[in-house]
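Peer 1: A structural model of the following input is requested.
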Amino acid sequence: MALDLFAGIPVSDYRAALLWYERLLGTPPTFVASDTEAVWELAEHRSLFIEHRPEHAGHALHTVFVDDLDAFVSQASGRGLEPTKRETYPNGVRKALYRDPDGNELDFGGAPL
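Peer 2: Next up is the predicted model:
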């Protein structure tokens, strides 16, 4: 069975969120679906989108695993965004937590060093 992932993040200020996610992800959206929705394809069939839905803003929680967590964090830092928190689990898996202006949580995880 083929699977696609389309994970949404509700935001209260679409323009501010668009700029913030462009900085975090290091690229403009893959496509803009409407005046209130932008989509980033993180990998084939795996997309993240923001949508202006102020009544739901601040409640998203997503984790994305990347091949090189240190490189991702370094690149995001170079664009002016620092993780809110970093964690290392007992099994060695590491995570860098980012919060957008609404408080939505987007974590990036990586395998043990």
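Peer 1: going forward, measure contacts and count neighbours with C-alpha atoms only.
Peer 2: Will do.
Peer 1: Skip ahead from whichever helix in the chain runs longest and say which helix or strand is next.
Peer 2: For the chain, the helix with the greatest residue count under DSSP state H is helix 14-25. Remark: after helix 14-25, the chain's next helix or strand is strand 31-34, criterion DSSP states H and E.
Peer 1: The helix or strand just after that next one to helix 14-25, inter-axis angle?
Peer 2: Note on strand 31-34: by DSSP H and E, the next helix or strand toward the C-terminus is strand 37-43. Strand 37-43 and helix 14-25 are oriented at 10 degrees to each other (axes from the mean of the first three to the mean of the last three Cα atoms, to 10 degrees).
Peer 1: contacts for the helix or strand that comes right after strand 37-43?
Peer 2: Sequence-wise, the next helix or strand downstream of strand 37-43 (DSSP H and E) is strand 46-52. By Cα atoms under 8 Å, 6 or more residues apart in numbering, the surrounding residues in contact with strand 46-52 are 4-14, 17-18, 36-42.
Peer 1: Could you also give me the structure for this next sequence, so I can compare it with the first?
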Amino acid sequence: MALELFAGIPVADYAAALEWYERLLGSPPTFVASDTEVVWELAEHRYVFIEHRPEHAGHAMHTIFVDDFDALVARIADRGLEPADRETYSNGVRKAIYRDPEGNEIGFGGAPL
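Peer 2: Sure, this is the predicted structure:
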């Protein structure tokens, strides 16, 4: 079975969100879906998108697992963003949580050291 994932993030201030997510994800969007929606392809068939939907803004919660957690968090810091929170679970898995200006949560998880 083929699988594609589109994880949506509703925003109220589209222009500010676009700039913030470009900093977080390290690139401009992969494509523009419409006047109110842009999409980043994080890996083959795995996408994150922001969409201007003010009535739902601030309620997204997504976690993305990456191979090199420390390198990713360092690259994001180089672009001027720091995690709002960090967690380490009992099994050693680590998570860096970022919150956009509207409160949407994007976490990056990584394997134990």
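Peer 1: Would you mind getting the angle between the longest helix of structure 1 and strand 46-52?
Peer 2: When the same axes, to 10 degrees is applied, the directions of helix 14-25 of structure 1 and strand 46-52 differ by 150 degrees.
Peer 1: so how far does helix 14-25 of structure 1 sit from its counterpart in structure 2?
Peer 2: Compared with structure 2 after fitting, helix 14-25 of structure 1 has a mean deviation of 0.3 Å; criterion: mean Cα distance after the TM-score superposition for structure 1.
Peer 1: Any idea how far that helix is from the middle of the chain?
Peer 2: In terms of Cα atoms, centre = their mean, to the nearest Å, the centre of helix 14-25 of structure 1 is found 10 Å from the chain centre.
Peer 1: Name the residues of it that are buried.
Peer 2: Neighbour-count burial for helix 14-25 of structure 1, with 16 or more other Cα atoms under 10 Å as criterion, is recorded at 14, 17, 18, 20, 21, 23, 24.
Peer 1: residue in structure 2 matching the fifth one?
Peer 2: For residue 21 of structure 1, the aligned residue in structure 2 is residue 21 (criterion: TM-score structural alignment).
Peer 1: From residue 92 of structure 2, how far off is its match?
Peer 2: Taking Cα to Cα, to the nearest Å as the measure, residue 21 of structure 2 falls 28 Å from residue 92 of structure 2.
Peer 1: can you check residue 30 of structure 2 too?
Peer 2: 33 Å.
Peer 1: again, but for residue 51 of structure 2
Peer 2: From residue 51 of structure 2 across to residue 92 of structure 2, the span is 34 Å (Cα to Cα).
Peer 1: between those two, who's got more neighbours?
Peer 2: Shown here are residue 51 of structure 2 and residue 92; by other Cα atoms under 10 Å, residue 51 has more neighbours (23 against 12).
Peer 1: Chain neighbours aside, what residue packs nearest to that one?
Peer 2: Nearest residue to residue 51 of structure 2, sequence neighbours excluded (Cα to Cα, 6 or more residues apart in numbering): residue 37, at 4.4 Å.
Peer 1: To what extent is the one you found buried, counted in neighbours?
Peer 2: Residue 37 of structure 2 has 20 neighbours, counted by other Cα under 10 Å.
Peer 1: can you tell me which residues contact it?
Peer 2: 49, 50, 51, 52.
Peer 1: Count the residues that sit near the second one.
Peer 2: Each residue near residue 50 of structure 2 was counted by other Cα under 10 Å, and the total is 23.
Peer 1: Start and end of stretch 23-37 of structure 2, how far apart?
Peer 2: Distance across stretch 23-37 of structure 2, first residue to last, is 17 Å (Cα to Cα).
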